[in-house]
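Asker: after the sequence you'll find the predicted model.
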Amino acid sequence: MAEEDIDTLIDSPLPEEEGQLDDENRLKPAFVDAVRDAIEDGDETRAYDLVEPLHPADIADLLELLERDERRQLAAAITDLMTGEVIAELNDYVRDDMIEALPPEVVAEIAEQLDTDDAVQMLEDLEPEDQAAVLAEMEPEDRAAIESALSYPEETAGRLMQRELVAVPEHLTVGDLIDYLRDNDGLPTEFWEVFVVDHTHRPVGTCALSWILRCPRHIALADVMKRDQTLIPVSMDQEEVALRFQKYALISAAVVDEAGRLVGQLTVDDIVHIISEEAGEDTLLLSGAGDGDINEPIRDAFSARVRWLIANLGTALIASFIIWAFGAAIEKLVALAVLMPIVASIGGNAGTQTMAVTVRAIATNQLTRSNTRRILWREIRVALLNSMTVATMIGIATAIFFTPMLGVVIALAVVINILTAGIAGVAVPVLFDRMEQDPAVASSVFVTMITDSMGFFAFLGLAAAFGLAG
């Protein structure tokens, strides 16, 4: 490339300089409003001109920012810009809505532009009849690959893997491999390593492209390939796959079937999405917020959230019963009613802290059966230090504003409740995990119930035992 051409490329304005993106790489409100105005005015040419310079990921962001009718109008105005790259970047709910609005032949054409894993992600949530209609419009080879992927359970390596890869027999030389890569137009356009297989198509090693480029042509692949490799079973859960990529710093990995034959590959760009999804999913499950997607239909959001609120209502009744049982004591000493929410609140926060640490440790395989006791003992010691610190502060303040005896009672109650919170914050998620249930799903409801109930019971019970409400 000539030097003046390079200078031209360097001096060419980027989207940020043209005014579409702000300093944080987000679409500017003024730009979004301009696109919206063009759509409302029916000026498709203006809308196309505004959107055309954007990166596919930014086009996806733009579609997600618009209302449902607006995004459909924009998609109609920028048909040739609605590439597979744009569809692959869309939020799940927005993508499903867009796909439903397109005819099957158009959806099939988009799917054929995508890698297998992205095409599967696009089609897997369609209604069975819509999915069948799209598959019927696809080329036989592409249709067979997608149908094969859809046969695996959701969120497994088989569902996520790409079928597009480069695999060669181990008897080749480096020169043979280079010639093969240059002469075959049907190979993937982007890959990082070549998989070496035996006569049964089982992977026996890998060759990074950097090795291939640096080795003399006469060297045998068997002499330069890396024999140690991380093989991913097709049935492995995507969360476990992500942990293996993170643990072994993988760029790509071979996926093998039950017989050990190479059937696909997973690449780090797929894993980045998985890690992001799993982290967000655990956070939302801890809060009982369902998918937590702002594009989720209102009815789905309602059904996902209300059931946990109802469950929380049931557990809250236990704490209310404890308060009712000590109603006479509260009537005689109003200070109890003033102070008991403090005990429950502090215990709840302590439980949430421990639970969040525990759920993360389970998700990342830092907490297993082999170290559960050690982690539980660690959290008990942390809880003991926290409880002594907080109890001393609240006890002194209560003694000053009320009575010294009440200060002792609330201090003891805080110690008991924070220790209980530390134990429950570990025990509840671990119990769910042992029962093969997601520990993030309902842990918060039960931990909150335990800390609230114990907080009220410890404080009011100690007050009655010390004769403060006699």
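Answerer: Cool, the structure landed.
Asker: drop to CA atoms for contacts and neighbour counts, all remaining ones
Answerer: Will do.
Asker: in the one helix or strand Ile423 maps to, what's buried?
Answerer: If you go by DSSP states H and E, Ile423 is part of helix 404-434. Within helix 404-434, the residues scored as buried using 16 or more other CA atoms under 10 Å are 405-430, 432-433.
Asker: cool, and stretch 216-234?
Answerer: 217, 220-222, 224-225, 231-234.
Asker: do the same with stretch 9-21
Answerer: 15-16, 20-21.
Asker: could you dump those residues into JSON lines with distance to Arg182 added?
Answerer: Output for these, formatted as JSON lines (distance: CA to CA, whole Å):
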{"residue": "Pro15", "distance to Arg182": "35"}
{"residue": "Glu16", "distance to Arg182": "37"}
{"residue": "Gln20", "distance to Arg182": "40"}
{"residue": "Leu21", "distance to Arg182": "39"}
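Asker: what about versus this one:
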Amino acid sequence: MLDDPETTTAARDAPRLRDEDGAIRDEFVDLVRTAIEADDAATLRELVGDLHEADTGALLHALDAELRPRLIALMGPDFDFTALVEVDDAVRQEILGELPPETVAEGVRELELDDAVYILEDLTPEDQAEILQQLPSLDRVALTRSLQYPEDSAGRRMQVEYIAVPPSWTVGHTIDYLRETEELPERFFELYVVDADYKLLGAVPLDRLLRTRRPTHVDELTEAERRRVRATDDQEEVARLFERYNLIAVPVVDDSDRLVGVITVDDIVDVIEQEADQDIKALGGVGGDEELSDSVWTIARGRFNWLVVNLATAFLASSVLGLFEGQLQKMVALAVLAPIVASQGGNAATQTMTVAVRALATRQLHDGNAMRIVLRELLVGFVNGLAFAVLTGVLAAAWFDMPDLGVVIGLAMICNLVAAALGGILVPLVVERFGLDPAVSSGVFVTTITDVVGFFSFLGIATAWFGLR
């Protein structure tokens, strides 16, 4: 159809994409929505064609679900499929489900291998096969091989575009090759030296190559001990390697030490963000794959199981109160103050547990220093217990005009904060020892410990102190 002059003018006069808080402006989204509904491809290209893929991904989130595939169809070859890496899994799968396999295949062809794998890996095998059949044989083979690596492995994250040279080449020959060869990676930081069987011999940093005289042989510059990872290594371990040694790129080898790819720091930033996101969600009993774009039913179903476990442990903690039913009837103050002891212990345990889980995830907490960290947390719990014993004791005594009650709640506070410290550090250690994820499993058990110890210590001490029966 002919371009709408008013819409084209609107494209030229479009507001800035993001507001002061970094959110996509509603006015910009409205212009894009109008162009889509008018099937105005020219205006849409003016508005969206030059956006960074991260901005295009944010725009896709801001649009209504039915408009997203229409935007891609109208943009045609001008749509950068890298933007689909920037959206939630649920949004991406929804978009891919609405697009013809031919369109997806055409978009995937232009992507780096790791981005293409990221887009296709969550599709069903049938959908993957249908899209792969639309690709040229070389692209299909490379993608198929990467998709066969374990999920969250280095093989899924690596790029297969790299520069490998034999050790017999000179610096001059290598530089001439780099200048004259068109099919090179867009960005690279080092060259890899391989033998005739493509086994990795080492790496040559690009800056070192350019500073060396032309007659020098490459093998004289090769760093033979260059750190490398296997394609089957877990991506979290690879990220830890980058963090520990401040790496920019690392070669990926197969089980025979043959060079198969390279992982760069921009890929690892995504891994670090993803792993941190999963850990934070797991601490709250939320599935690591939950997204803001998920449906109500999906979110409710994902959270239900841990809420059931929490309910069971809540009944366990409440049963402790049942053991002191008579004492609670005789002294109402006990019923009023008991939740304070339990709540304070729960908060203290959550602090300790958060630090412990993160330390375990980054391998800072291990068998070699576990005892020292446990003793440290025990002392922290005792010190805080003393401080809050004085504070809550004074407040409780003044509130109910009973000095003895202040002593009782103070002693209970010390007991529970010490128990909270021990529970917060020991539970994650024990959970990990059994091969489970401490981020997912620790919270509910630690909270139960502090509730049970809090109620039992406070009511038990009160019963002994006041002689209640």
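Answerer: Good, I have the coordinates. Predicted model only: the values in this text are computed from it and were never measured.
Asker: once they're superposed, what TM-score comes out?
Answerer: TM-score for the superposed pair, counting by TM-score structural alignment, normalised by the length of structure 2: 0.93. Supporting figures: 456 aligned residues with a CA RMSD of 1.9 Å.
Asker: just the ones of the buried residues of stretch 9-21 of structure 1 in helices?
Answerer: Among the buried residues of stretch 9-21 of structure 1, the members falling in helices are 15-16 (criterion: DSSP state H).
Asker: which of the buried residues of stretch 9-21 of structure 1 lies closest to Arg374 of structure 1?
Answerer: Looking at those and their distance to Arg374 of structure 1, the nearest is Leu21, at 49.5 Å (CA to CA).
Asker: what span of structure 2 is stretch 76-86 of structure 1 aligned with?
Answerer: With TM-score structural alignment applied, stretch 76-86 of structure 1 matches the range 73-83 in structure 2.
Asker: next, the distance between the ends of the matching stretch.
Answerer: By CA to CA, to the nearest Å, the extent of stretch 73-83 of structure 2 from end to end equals 14 Å.
Asker: can you list the residues that contact that stretch?
Answerer: For stretch 73-83 of structure 2, the external contacting residues (CA atoms under 8 Å, 6 or more residues apart in numbering) are 36, 39-41, 44-45, 49, 53-57, 72, 106-108, 110-111, 115.
Asker: got it, and stretch 241-251 of structure 1?
Answerer: With CA under 8 Å, 6+ apart, stretch 241-251 of structure 1 has contacts from 157, 192, 232, 267-268, 271, 274-275, 364.
Asker: which residues in structure 2 does it match up with?
Answerer: Mapped onto structure 2 using TM-score structural alignment, stretch 241-251 of structure 1 covers residues 238-248.
Asker: with stretch 349-367 of structure 1 instead?
Answerer: The aligned range for stretch 349-367 of structure 1 is 347-365, by TM-score structural alignment.
Asker: buried set for that stretch?
Answerer: 348-350, 352-354, 356-358, 360-361, 365.
Asker: so which residue is smack in the middle of structure 1?
Answerer: Glu277 (1.5 Å; CA atoms, centre = their mean).
Asker: which helix or strand contains it?
Answerer: With DSSP H and E as the criterion, the answer for Glu277 of structure 1 is helix 268-287.
Asker: next secondary structure after that helix?
Answerer: helix 298-325.
Asker: what's the matching range in structure 2 for the following helix or strand past that next one?
Answerer: Counting by DSSP H and E, the next helix or strand C-terminal to helix 298-325 of structure 1 is helix 327-332. Alignment note (TM-score structural alignment): helix 327-332 of structure 1 is matched to residues 325-330 of structure 2.
Asker: and the contacts of that stretch?
Answerer: By CA under 8 Å, 6+ apart, stretch 325-330 of structure 2 touches 334-335, 459, 463, 468-469.
Asker: so which of those residues are in helices?
Answerer: Per DSSP H, the contacts of stretch 325-330 of structure 2 map to helices at 334-335, 459, 463.
Asker: which of those residues has the most neighbours?
Answerer: Ranked by neighbour count (other CA atoms under 10 Å), these have Leu459 at the top, with 27 neighbours.
Asker: map that one onto structure 1.
Answerer: Match for Leu459 of structure 2 (TM-score structural alignment): Leu460.
Asker: just checking, its match touches Phe326?
Answerer: Yes: at 6.7 Å, Leu460 of structure 1 and Phe326 qualify as touching, with contact defined as CA atoms under 8 Å.
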